[in-house]
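Starting from these lines, generate the structure:
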Amino acid sequence: MAVLLSTKAHTMQDWKAALLAVDPALDVRLFPDVGDIAEIEAAVVWTAHDMMELRRYPNLRVIVSMGAGVDHLFRPPGPPPGVPVARLLDMRLTQGMTEWVLLNVLRFHRQDPEYRDQQARKVWHELPAPETSARRIGMLGLGELGADATRALMALGFPVMGWSRRPKTMAGVETFHGQDGLMAMAARSDMLVCLLPLTPETRGVIDARLLGAMKPGGYLLNSARGGHMVGADVLAALDSGHLAGAALDVFEPEPLPADSAFWTHPKVILTPHAASITIPSSAAPQVVENIHRARAGQALINLVDFSAGY
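Purely as a prediction, here's the structure:
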């Protein structure tokens, strides 16, 4: 029985090598060179793979998504009925996301855009020192990624609040939930960081109403999914000055069209969905473990709950 691997072309060989390093006996086939479809028992895929294609494989036992987000799996027609799906929760993937959050929180907190502007204009001027304990951060999402980033921010002395769709508790964090809680947290936030899973309930959550509830001169960081943002509302908040800046790693659609105003907006720090990239050598053991579990009829690690959306 064989494993189908489908991801970005330039990483395909790295992923194959990482999987074989864990289990040299695996028969790994690189899409589209599938061979006999009846021999495919596991599919390790990323966002561009067509779910309809997977419905052709009669003996498919498991699908592993090569990242923490699984919204791509919900696109019609969705994965084959009855085939379990696992996602990746990898230490280095989580660490990479936390690094991106820290980088951009500190970038704005320590007035780096202002100092870079002064440098370009050859202005020697000391700005007032920022006070970390007074910079209140609202974290949208307290899952694996949001919780890790929250702990790192708190270790630096930032007061962090957290919002989730359902009630959650976290030591040292004031938590909110539901629509009323969302607005209440935004009203007290100097920065909003979005690390939510994308579901029908969270699509478009970063809109004019949410941004308008924030303190004037706040900052937005989004490295979750582009579908969380209403792009026109974010741009309007930046143009009006209500938002002082934004660090954005994700957009809808992707790649970001060349004529998008986000590319050249002076208040936007933009990266191409690269906040945290899955490292094959780190993630491969978990992928192979789930393949072995599926073969043995055992419960999967990080099984996707389709009723919850992640």
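
drop to CA atoms for contacts and neighbour counts, all remaining ones
Noted.

In the longest helix along the chain, which of the residues would be classed as buried?
With DSSP state H applied, the helix covering the greatest number of residues in the chain is identified as helix 91-109. Across helix 91-109, burial judged by 16 or more other Cα atoms under 10 Å covers 92-102, 104-105, 108-109.

of the residues you listed, closest to Val160?
Using Cα to Cα, Val105 comes nearest to Val160 of these, at 11.8 Å.

now the closest one: how far from Ala21?
Counting by Cα to Cα, to the nearest Å, the gap from Val105 to Ala21 is 37 Å.

Contact partners for Val193?
Residues counted as contacts of Val193 (Cα atoms under 8 Å, 6 or more residues apart in numbering) are 101, 137-140, 220-222.

Now show me the structure for the sequence below, then we'll compare the two:
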Amino acid sequence: MSILIIFNNKDPEPWKKVLTKKIATTSIEVYPKVKDVAAVDFVICWKPEKDILKKFPNIKVIQSVGASIDHITNSQTIAENIVVTRIVDMKLSIDMWEFLLTIVLAQLKNTKTYIQQQEKRIWDQKEYKSIKNTTITILGLGSIGGYVAKEFADLGFTVKGWSNSRKEISGVKSFNGVDAFDSCLSQSDVLINLLPLTDETRDIINRKTLRKLAADAFFINVGRGEHLVENDLIELLDTNELAGAFLDVFRTEPLPKEHLFWKHPKIQITPHVASLTNVESAANQIVENYRRFLDNRELLNMVSLNKGY
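Got it, this is the predicted structure:
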């Protein structure tokens, strides 16, 4: 038995260091340095290369080090007898909430506009919006989205949320299913995407979707880049049908230097930093899952491969 770490675009060494301390009796290796591929039964993944897991015939558990699994399921063929798990951490929810609150308040109070005016030495006061007059719609009401929705509602925003199944969240009007999607979007001042990436949600943010929002609405994507039809967003920004967009996730990461998003005046970008996994906290969940695996007990935060979350 051995644990293998397979990471792309993430440094595996801090993870190996922490896990080695916590599971001193088990061999923990970092791909591609693997002594015995047949011994690997527990894999810890972040954006593994396409079909790389086929090299290891005895995998029993695939552990994502993030809240999502699409970065694994979209690139791997996973047998039905393999358990896939993810990280569910309250800190991820809190960090996401703080990030989104920063963006929303900055948009309401025109801070980006004033930064741009300062560069040109322009003194021009703008009308601003208030919390009580702003409607936020959140797509995806899972552990993170549900927390974010409640926090916005508690501050006094009008909050709507859409998900596959109906949710009971204090202060949040819940919509569910395809038939309720358009109604949820209607009259939304801010649209926040926190959906998991599945076949059903791919390209869900498109021209048709964004035109359902209130006039001069603002879009924030902290879900996945594949949710957004990029050319549709640019078209609506260029025709002033949207006030702007804030993007933290992209179809290709890092975002290519020649991409139009870099220089678009109505788009703000960050390098996928809205909510970063804490190594120590996540390692505790991984260790607990490994011990449960050894004891033939049910693992924490298992994912349905059929649903994709």
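
State the helix or strand in which the most centrally placed residue in structure 1 lies.
Centroid-nearest residue in structure 1: Ala224, 3.3 Å away (criterion: Cα atoms, centre = their mean). In this structure, Ala224 of structure 1 is located outside every helix and strand according to DSSP states H and E.

so it makes contact with Val250?
Yes. Counting by Cα atoms under 8 Å, Ala224 of structure 1 does reach Val250; the two are 6.7 Å apart.

follow-up on the earlier one: which of the contacts of Val193 of structure 1 sit farthest apart?
Most distant of the contacts of Val193 of structure 1, by Cα to Cα, are Ile137 and Asn222, 13.1 Å apart.

which one of those two has more residues nearby?
Taking neighbours as other Cα atoms under 10 Å, Ile137 of structure 1 and Asn222 compare with Ile137 leading, 26 against 23.

Count residues in the vicinity of Asn306 of structure 2, would you?
7.

And it, how far from Leu300 of structure 2?
18 Å.

One more: Leu255 of structure 2?
33 Å.

what sits against Ile204 of structure 2?
Shown in contact with Ile204 of structure 2 (Cα under 8 Å, 6+ apart): 227-229.

just to revisit the earlier point, out of the contacts of Val193 of structure 1, the closest to Gly69 of structure 1 would be?
Asn222 (13.8 Å).

Mind telling me what the closest one corresponds to in structure 2?
Aligned counterpart of Asn222 of structure 1 in structure 2: Asn221 (TM-score structural alignment).

shouldn't its match be in contact with Arg251?
No. Asn221 of structure 2 lies out of contact with Arg251 (Cα under 8 Å); the separation is 11.6 Å.

Among the contacts of Ile204 of structure 2, which one has the most neighbours?
His227 (26 neighbours).

Can you verify my assumption that Ile40 of structure 1 contacts Arg56?
No. Ile40 of structure 1 lies out of contact with Arg56 (Cα under 8 Å); the separation is 9.9 Å.

of these two, who's got more company?
Using other Cα under 10 Å, the more surrounded residue of Ile40 of structure 1 and Arg56 is Ile40, with 24 against 13.

The stretch 51-200 of structure 2: strands as residue ranges?
Using DSSP state E, counting those that start in this stretch, the strands of the stretch 51-200 of structure 2 run over residues 61-64, 83-85, 135-139, 158-163, 172-176, 190-193.

Turn those into a markdown table, including distance to Asp70 of structure 2.
Below are those laid out as a markdown table (distance: least, Cα to Cα, whole Å):
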| stretch | distance to Asp70 of structure 2 |
| --- | --- |
| strand 61-64 | 9 |
| strand 83-85 | 11 |
| strand 135-139 | 17 |
| strand 158-163 | 17 |
| strand 172-176 | 22 |
| strand 190-193 | 15 |
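
With respect to Ser275 of structure 2, which of the ones you listed lies nearest?
Closest of the strands of the stretch 51-200 of structure 2 to Ser275 of structure 2 is strand 190-193, at 13.8 Å (criterion: Cα to Cα).

average distance between that closest one and structure 1?
Aligned to structure 1 and superposed, strand 190-193 of structure 2 gives a mean residue distance of 0.2 Å (mean Cα distance after the TM-score superposition for structure 1).

Check the offset of that strand from the chain's centre.
Centre-to-centre, strand 190-193 of structure 2 and its host chain are 13 Å apart (Cα atoms, centre = their mean, to the nearest Å).

ok, now stretch 7-16 of structure 1?
Taking Cα atoms, centre = their mean, one finds stretch 7-16 of structure 1 lying 20 Å from the centre of the chain it belongs to.

what does it contact?
Residues contacting stretch 7-16 of structure 1 (Cα under 8 Å, 6+ apart): 5-6, 28, 30, 45-49, 280-281, 284.

Pull out the buried members of the residues you listed.
Taking 16+ other Cα under 10 Å as the criterion, what is buried in the contacts of stretch 7-16 of structure 1 is 5-6, 28, 30, 45-47, 49, 280-281, 284.
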